[in-house]
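S.K.: coords below, sequence missing:
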C-alpha cells in the first residue's frame, strides 16, 4: 500500500507561538506542500490552541519522539485530499523514474470550518516554481568529469527507467532498464563528492578497457549508465504562459550502478554471533585485494569504513561509495582521499573485525 512520507517540515526557528508551519509530504508519486498559517486559524480558538501546542512540540525538535507524532497530527486532515489528487499508482508511467523525479506537485492550506481543520487545494506548482534535480551537463563544474564517461556509457532518459523498489524515504533505489536491474543513485546538484565519484568511475572504466584482468577479481560497485533528461521534455506537462521564455537544457539526474543483492553492510553483519570467523577472514582478504586492484588502476576508495562494504547474498564483500571524503576513526584527516588513507582504513577494518572474532582474521598488514 502507498504510504505518506513527510520529507521535511519548517517553522520559525526563533520561538514564535504564532509561527506558520509547512509540511513537505510525498504520497503515491505526488508531492504536497501543506501550509498552516496561524492567522487563518483564528476563527476557531480550539484549532488555534492546538496549532500553538504542536508548534511548541516541533520547536523542541525531537524528530524521534513527540515531533514525529505532531507532524502526523498536522498531516492527518489532508490525507483524504492527497489521495484524491495523487495519480493512479498502477499505471506504467507512474512507475517510471520520471514520475518520481518530477512528481505532480500541489500546495494545500489549512482553513477552519465548524471548529475543525478544512483542507483546501490552493494551487498546483507552476513551471517557474518547479525544482528540477541534477546539474546541466554543459556546466564547467561537471563537464570535465562527465565528458569522458559520456563517450563510454549508455545514456537514458528517466522515462526509460522503471522503479522496482525505493528506500524508506521513498527515494528510488532498485530500477530496471532494458531488462537489467541497477542501483539508482540520484545526482545531487553542487555535491563535491559527486565529481570525485565520477572521476573514480572514469578511471575504473579506463582501466577495465586497457587491462581487463586488472579489476576482474575486484569486488566493487561499478558505473553502467547515465540518466540524462531534457528540460523541454521534463516540463512539457506544465502549462506554458505565452510570454514565458523557453529553457531547454540537458541535465544529469542520476547514475546507474551495480545492483548488489545483499544481506546488509559489514558493520551490520560482522558483530552478529551467527557470523563465523571464516566469513570475517574472507571479507578482510577480499577488502584488501579489492583495494589493491583499485590502487593498481589509480583509483582511491576514499571513505574506507565498514558501512561502505556490502555483504552480497553470494557471501562476498563489495566496496561501494567512491565519493571520497573520510570518516574519523577509520581514516585520519591528513590521509583523506589518498591511497595511504585507504590502507589505513583497511588495516583498521581488519582490527575491528578481530574484535568480533574468536581468533584474529587473516589479513594483509600494510605499512602506513
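M.R.: Happy to help now that I have it. On a predicted model such as this, the values are computed, not experimentally measured, just so you know. Residues are numbered from 1 along each chain as shown.
S.K.: CA only for contacts and neighbour counts going forward, please
M.R.: Will do.
S.K.: need the strands for the stretch 51-200 of the chain, in chain order.
M.R.: For the stretch 51-200 of the chain, applying DSSP state E, counting those that start in this stretch gives strands covering 105-113, 116-124, 135-136, 154-156, 162-163, 174-177, 180-186.
S.K.: the nearest residue to residue 315 once chain neighbours are set aside: which element?
M.R.: Computed as C-alpha to C-alpha, 6 or more residues apart in numbering, the closest residue to residue 315 that is not its neighbour in sequence is residue 279, at 7.9 Å. Secondary structure from DSSP states H and E places residue 279 in helix 277-296.
S.K.: count the residues that sit near the residue nearest to residue 315.
M.R.: 15 (other C-alpha atoms under 10 Å).
S.K.: how near is it to residue 214?
M.R.: Counting by C-alpha to C-alpha, to the nearest Å, the gap from residue 279 to residue 214 is 25 Å.
S.K.: and for residue 137?
M.R.: Counting by C-alpha to C-alpha, the gap from residue 137 to residue 214 is 30 Å.
S.K.: again with residue 6
M.R.: Distance from residue 6 to residue 214, by C-alpha to C-alpha: 45 Å.
S.K.: who's more crowded, those two?
M.R.: residue 6 (20 against 17).
S.K.: a strand runs through that one, doesn't it?
M.R.: Yes: judged by DSSP: H, G, I helix; E, B strand; the rest coil, residue 6 forms part of a strand.
S.K.: next up, the contacts around the residue nearest to it when sequence neighbours are not counted.
M.R.: Closest residue in space to residue 6, ignoring its immediate chain neighbours: residue 25 at 4.3 Å, by C-alpha to C-alpha, 6+ apart. By C-alpha atoms under 8 Å, 6 or more residues apart in numbering, the contact set of residue 25 is 4, 5, 6, 7, 8, 31, 32, 33, 34.
S.K.: and here's the other structure:
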C-alpha cells in the first residue's frame, strides 16, 4: 500500500491557466483535499508560474506527466497530512465504517515570506461531501429492497471488519461474525446496480421456492445488505473537530446543518470466492489443462441454464466475469448487466439471447486456448 495514495486530481477542463488544481489523497486512515488556488499564489510570481506549468501539463492529459505533477504538488503537504491523520497502525484490522467515513481535511497552498507554505483550511464534517452509497428514499430501490431485506440480513458498516482492500484502497475482503465475504460498494446513480439487485432478488426468490433449483450453480450470491443510518454518520463527523479550524471560506467548507434523516445503502455482502484469477487471465496458458477447460465450459453452461430457469439474466457474459476458484471451479460473477463489445451485441444486452451469445464466445475461447495454449512463463496463479 502506498503511504500517500492519490485518489484523483482535478482541474478545469476548459483551458484556463488560473484554474484551481485539487488533489484528493488518502493517508493513514484520513482523506485530504489539497487545493492550489491561482489567486492565492499570485503574490509570488515563481509560484504562480509553476502553477501555470502544472496546469499545462495536466491539460495535455499525459498520465506520466499527471503523476509527476501530483507528486510535486503533494510533497509540501506530507508532513502536515501525517500530523493530522489518525495514524492507523500497519496491519491493524479496521472497521468498514472507518474506511467509508474517514476524518477528512481541506488543505491549501499559501504564500508566506516568499515561499509556498502548506496550510490547514478546515475539516470536512458535512456527511454529504464524502458519504458513500445512496439514500433509501430513492424510488429506484422500492421494487427490490423490501423483498431483499426480508430474505437477507441488514448490517451496519460498524459491524464489518476489513481484511483486505484493492490497490485503490477500496475494501474488498471483509469479515462478519467470523465469516468472510466480498464487499461490493454501492455507487450512487449507477443503473447496473439496480439490475444487480433485481438479479439477486430473483435468485433468492427461486432458491426459496425450490432450494434445489440453483444449488449446483457456481455463482456469486448475495448474503447481506450494508445500510448506515444518516444520524450515525453525522455523529461520526461531529467528533472530529480541531482547534486550528480556520474561519476562511466558512460558507463553502464549514459545517452545515441538515434536517434530513434516513438511511443509505452503502454496499453488498457477496460470496467471497478464494480464487486463482479470472478465466481471461488463466485460460490461455499451457499450464492450464484441457481437462480443466472442458470442466469450466460445462460448469458455465449449466450455471447459465440454471439462472435462466430462475428468470435471471447474467448480463455481461465474458471470460473476465468468470472467477476460477482455488477449488478448480468456474464461478460466474457480476450480475450488473450491460455488455462488452466483442462478447455480447449491444442490442442483445441483458437478455437471454445475449447470455447465449456471450456463452458461445466463451466456449470458442476455451477451444482456441486448448488448441493453441500460450507457453507458460511463470504467471502466478
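M.R.: Cool, the structure landed. No experiment lies behind these values; they were computed from the predicted model shown.
S.K.: follow-up on the earlier one: how about the residue nearest to residue 6 of the first structure, what's its match in the second structure?
M.R.: Taking TM-score structural alignment, residue 25 of the first structure has residue 25 as its aligned residue in the second structure.
S.K.: now do the SS call for its match.
M.R.: Quick answer, by three-state DSSP: residue 25 of the second structure is strand.
S.K.: that one and residue 8 of the second structure, how far apart?
M.R.: Taking C-alpha to C-alpha, one finds residue 25 of the second structure at 7 Å from residue 8 of the second structure.
S.K.: can you check residue 230 of the second structure too?
M.R.: On the measure of C-alpha to C-alpha, residue 230 of the second structure and residue 8 of the second structure end up 26 Å apart.
S.K.: who has more neighbours, those two?
M.R.: residue 230 (18 against 11).
S.K.: count of residues packed around residue 327 of the second structure?
M.R.: Residue 327 of the second structure: 10 neighbours (other C-alpha under 10 Å).
S.K.: return the distance of stretch 306-318 of the second structure from the chain's centre.
M.R.: With C-alpha atoms, centre = their mean, to the nearest Å as the basis, stretch 306-318 of the second structure stands 24 Å off its chain's centre.
S.K.: in the first structure, point out the residues matching it.
M.R.: Against the first structure, stretch 306-318 of the second structure falls on residues 293-305 (TM-score structural alignment).
S.K.: which stretches in the stretch 101-250 of the second structure count as helices?
M.R.: Taking DSSP state H, counting those that start in this stretch to define them, one finds helices in the stretch 101-250 of the second structure at 127-130, 145-149, 191-209, 230-239, 250-253.
S.K.: quick one: closest of those helices to residue 285 of the second structure.
M.R.: Smallest distance to residue 285 of the second structure across the helices of the stretch 101-250 of the second structure (C-alpha to C-alpha): 31.6 Å, for helix 191-209.
S.K.: buried ones in the closest one?
M.R.: Residues of helix 191-209 of the second structure classed as buried by neighbour count (16 or more other C-alpha atoms under 10 Å): 192-206.
S.K.: just give me how far it sits from the chain centre.
M.R.: The answer for helix 191-209 of the second structure is 21 Å, by C-alpha atoms, centre = their mean.
S.K.: so residue 23 of the first structure sits right up against residue 11, yeah?
M.R.: No: Residue 23 of the first structure lies out of contact with residue 11 (C-alpha atoms under 8 Å); the separation is 9.2 Å.
S.K.: so which of these two has more stuff around it?
M.R.: residue 23 (21 against 17).
S.K.: which residue packs closest to that one, ignoring adjacent ones?
M.R.: Residue 23 of the first structure's closest residue in space is residue 9 (C-alpha to C-alpha, 6+ apart), at 4.5 Å.
S.K.: what's the match for residue 192 of the first structure in the second structure?
M.R.: Using TM-score structural alignment, residue 192 of the first structure pairs with residue 191 in the second structure.
S.K.: measure its match to residue 353 of the second structure for me?
M.R.: Taking C-alpha to C-alpha, one finds residue 191 of the second structure at 21 Å from residue 353 of the second structure.
S.K.: same deal with residue 211 of the second structure?
M.R.: Using C-alpha to C-alpha, residue 211 of the second structure is found at 26 Å from residue 353 of the second structure.
S.K.: same question for residue 289 of the second structure.
M.R.: In terms of C-alpha to C-alpha, residue 289 of the second structure sits 30 Å off from residue 353 of the second structure.
S.K.: wait, what's in contact with residue 196 of the second structure?
M.R.: So residue 196 of the second structure contacts 334, 335, 336, 337 (C-alpha under 8 Å, 6+ apart).
S.K.: can you redo those as TSV with neighbour count and secondary structure?
M.R.: Below are the contacts of residue 196 of the second structure laid out as TSV (neighbours: other C-alpha atoms under 10 Å; DSSP: H, G, I helix; E, B strand; the rest coil):
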residue	neighbour count	secondary structure
334	19	coil
335	26	coil
336	22	coil
337	21	coil
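S.K.: tell me the two of these that are most distant?
M.R.: Top of the distance list for the contacts of residue 196 of the second structure (C-alpha to C-alpha): 334 and 337, 7.6 Å.
S.K.: got any residues that touch both of those two?
M.R.: Common neighbours of residue 334 of the second structure and residue 337 (C-alpha under 8 Å, 6+ apart) are 196, 314, 316.
S.K.: just give the closest residue to the second one, not the sequence neighbours.
M.R.: Read that as residue 314 of the second structure. Closest residue to residue 314 of the second structure apart from its sequence neighbours, by C-alpha to C-alpha, 6+ apart: residue 335 at 5.4 Å.
S.K.: corresponding residue for the one you found in the first structure?
M.R.: Counting by TM-score structural alignment, residue 335 of the second structure lines up with residue 322 in the first structure.
S.K.: surely that match and residue 196 touch.
M.R.: Yes: look at residue 322 of the first structure against residue 196 with C-alpha under 8 Å: they come within range, at 7.2 Å.
S.K.: counterpart of residue 354 of the second structure in the first structure?
M.R.: Using TM-score structural alignment, residue 354 of the second structure sits opposite residue 341 in the first structure.
S.K.: who are the contact partners of that match?
M.R.: Residue 341 of the first structure touches 302, 304, 331, 332, 335, counting by C-alpha under 8 Å, 6+ apart.
S.K.: let's see it at 6 Å
M.R.: Residues in contact with residue 341 of the first structure (C-alpha atoms under 6 Å, 6 or more residues apart in numbering) are 331, 335.
S.K.: now do it against residue 351 of the first structure, distance only.
M.R.: 15 Å.
S.K.: got it, and residue 50 of the first structure?
M.R.: Going from residue 50 of the first structure to residue 351 of the first structure by C-alpha to C-alpha gives 53 Å.
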